[in-house]
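>>> predicted model and sequence follow; I will ask about them next.
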Amino acid sequence: MTNVINSAFHPINFPKPTLISVNGIALEVFEAGRQNAGKPIVLCHGWPEHAFSWRHQVPALVAAGYQVIVPNQRGYGNSSCPTEVTDYDLEHLTGDLVALLDHYGYQEATFIGHDWGAMVVWGMTLLHPNRVNKVINLSLPYQERGEKPWIEFMEDVLGNDYYFVHFNRQPGIADAVLEENTSQFLRNLYRKNKPLRAPQPGMEMINLAKAKTPLGEPIMNNSELAVFVSAFETSGFTGSINWYRNLDRNWQLLADVDPVIQQPTLMIYGNHDLIPKFERLPEFVPKVEVISLDCGHWIQQELPEETNRAILKWLEQQEAS
């Protein structure tokens, strides 16, 4: 079942959304380049983002001959927001993408992920390797499955106020603060060239939501930011934060999975991103090529042209080999 949603998006060439029933939920999907059927590429956003975060990549990929499929994943935008926390684990999130491929009639596709979307793409490739032919991930490298569950490990190393831990140990607290300050939080978050300063006491995301003055420079104009603000004012934050509340569950789900990814992979880092690079990435992703761009965390929005060039060059090389 598909339903077209009437919605205004900027820039003008961002596709209109359609609601598609998959995996027991509805996903809001933005699709472009249907004339390129047979060459699917799926773009997976991060937190707290939206399909619209790929607005600069969609036209470039369509022009390069790809059918581009960009879902708002569960918990985001007009996609379903199930109430059970466990409905946001990797099994469900990757199951949505498998069902999306089935909907379009594809056995496999190339997947591009940023931030949490990269985590889902890594998980998709581990859990459903026959559905992924190539991987491009931005910002978040492969996460090694250590001896301790991830939240437990972060709690030991980074403390109770670290936002991953806080989301899990104090459920509902951050959700409410972000929802009370949605516009201010997103305005303060989507910045670049922030001045370096000592870590502040308290929980980072709550501090951002309450800060009256943003630091650094905005990475998008007001009409672009309004798309994100409007989406989260509609959905709230709990569904998307529930992704974090499944990290230890995901750790359990991956216990018996072969941890090595065999697909050709491009890893794009931002040199000023606070997420550390993973020096042992080739051990787990032997066919990886790594590049770094001179930007922060919001790579494809901060440096859209450079990101597009890197992605298209790599895809061209893969097709030629």
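Cool, the structure landed.

>>> switch to C-alpha atoms for all contacts and neighbour counts from now on
OK.

>>> would you list every one of the helices in the protein?
Secondary structure of the chain (DSSP state H): helices at 57-63, 90-104, 116-127, 150-158, 163-169, 173-180, 182-189, 204-210, 222-235, 238-241, 247-253, 281-284, 299-302, 304-320.

>>> the longest one: which residues count as buried?
Right, the one you point to is helix 304-320. Across helix 304-320, burial judged by 16 or more other C-alpha atoms under 10 Å covers 304, 307-308, 310-312, 314-315.

>>> one step back: residue 37 is nearest to which of the helices of the chain?
helix 90-104 (9.3 Å; C-alpha to C-alpha).

>>> follow-up on the earlier one: and which of the buried residues of helix 304-320 is nearest to residue 102?
Nearest to residue 102 out of these is residue 315 (C-alpha to C-alpha; 23.2 Å).

>>> hang on, the earlier thing: need the max-distance pair from the buried residues of helix 304-320.
Maximum pairwise distance in these, criterion C-alpha to C-alpha, is 16.3 Å, between 304 and 315.

>>> and the comparison structure, right after this:
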Amino acid sequence: MPEITHRTVETNGIQLHIAEAGEGPLVLLLHGWPESWYSWRHQLHALAAAGYHAVAPDVRGYGRSDKPGAVEAYSLKNLLADFVGLLDVLGERTAVVVGHDWGAAMAWTCAALHPDRFRAVVGMSVPHLGRTPMPPTQLFKHMFGDRWFYILYFQEPGVAEAELEADVPRTMRTLLAGVPGFDTTAEVVRTRKKGDSFLTGIETPATLPAWLTEDDLAHIVKELQGSGFRGGLNRYRNMDRDWAELPELATVRIEQPALFMVGEKDPARAFAPVDLMKPLVPNLQEVLVIPGAGHWLQQECAAEVSAALLAFLKRLPT
């Protein structure tokens, strides 16, 4: 099995920790919330074994990467500059960018705004929806009214941090193995009221699913105990700023070859319709719905995701 190695590099004025494996064409793997490079552990091995240079950074705010204090430090503009700079550090003109959850939004935006650097794109769980007709928090207030919605709950600095960091092992066991607080279809989430929190009413499972070992969970918990949740939550607090700073996302098309993957049971499907992205991604080659999978796609169905990634990569022009 190819070895995963670790180093820290400087890009865009910050220190970014990366995990990497293999040699060959560069594949950049961007994680979501609240994760780290570790969510790509299976794909790092699979891509390296197939002749690719797979690189998974801890996105700023996570793991062993820098964690700037300012909310605005987590805007998409800053994050994209991190990744373009990472390509420069690695000595690569182009890469295929793959992202899951918030990493998918980053990957789509990398492809949209830097087509000369990202030659193909894969998004998981979150489709490319361009630019909403109004600032996102206004849209969510319009959509959800008085109902509880996790992104609005995350907006006030310090509130969600206090809840999620109070007992990180419980938070992550509940989030990964139980009903996630972002599942707007779950009864326990749908019936929440103002003043409720992300974990209100959700039971913490005693046993883990087959795809997640106790050792995996312990690793994830240790990383989040070290980094805290503030950096990841600040990404949500930049949604309106991104809307104002990147108006070109309303019309720019992603012309590169693209693939979208989503779990059949992913709660994000309830409020992120795939069909809306098709006019903006005309070279979308496939929408792959993986049966039985939930939100943590590349971990839950590691073999299927790796196989789909490799099939997509092999179809790309050299």
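It's in. Because the structure is a prediction, the values reported are computed rather than measured.

>>> ok, back up a step: dump the helices of structure 1 to CSV, plus distance to residue 290 of structure 1.
Formatted as CSV, those follow (distance: least, C-alpha to C-alpha, whole Å):
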stretch, distance to residue 290 of structure 1
helix 57-63, 19
helix 90-104, 24
helix 116-127, 14
helix 150-158, 24
helix 163-169, 26
helix 173-180, 34
helix 182-189, 26
helix 204-210, 29
helix 222-235, 30
helix 238-241, 28
helix 247-253, 25
helix 281-284, 9
helix 299-302, 14
helix 304-320, 10
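
>>> among the ones you listed, which is nearest residue 266 of structure 1?
Closest of these to residue 266 of structure 1 is helix 304-320, at 7.4 Å (criterion: C-alpha to C-alpha).

>>> for that closest one, the distance to its chain's centre please.
Computed by C-alpha atoms, centre = their mean, to the nearest Å, the chain-centroid distance of helix 304-320 of structure 1 equals 19 Å.

>>> what of stretch 230-238 of structure 2?
12 Å.

>>> what span of structure 1 is it aligned with?
Matched against structure 1 by TM-score structural alignment, stretch 230-238 of structure 2 falls on residues 238-246.

>>> ok, residues contacting the matching stretch?
47-48, 74-76, 81-83, 85-86, 88-90, 164, 167-168, 172, 175 (C-alpha atoms under 8 Å, 6 or more residues apart in numbering).

>>> one step back: closest to residue 138 of structure 1 out of the buried residues of helix 304-320 of structure 1?
residue 307 (9.4 Å).

>>> and residue 221 of structure 1? What does it align with in structure 2?
That one, residue 221 of structure 1, aligns with residue 213 by TM-score structural alignment.

>>> check residue 165 of structure 1 too.
Using TM-score structural alignment, residue 165 of structure 1 lines up with residue 152 in structure 2.

>>> do the same with residue 189 of structure 1
By TM-score structural alignment, residue 189 of structure 1 lines up with residue 175.

>>> next one: residue 125 of structure 1
For residue 125 of structure 1, the residue aligned by TM-score structural alignment is residue 111.

>>> that match contacts residue 120, correct?
Yes: the criterion here is C-alpha atoms under 8 Å, and residue 111 of structure 2 meets it with residue 120 at 7.1 Å.

>>> so what sits against both of those two?
97, 256.

>>> ok, the closest residue to residue 136 of structure 2 other than its chain neighbours to residue 95 of structure 2 distance?
Computed as C-alpha to C-alpha, 6 or more residues apart in numbering, the closest residue to residue 136 of structure 2 that is not its neighbour in sequence is residue 240, at 5.8 Å. Residue 240 of structure 2 is 28 Å from residue 95 of structure 2, where distance means C-alpha to C-alpha, to the nearest Å.

>>> those two - which one has more neighbours?
Each of residue 240 of structure 2 and residue 95 has its neighbours counted (other C-alpha atoms under 10 Å); residue 95 has more, 21 against 15.
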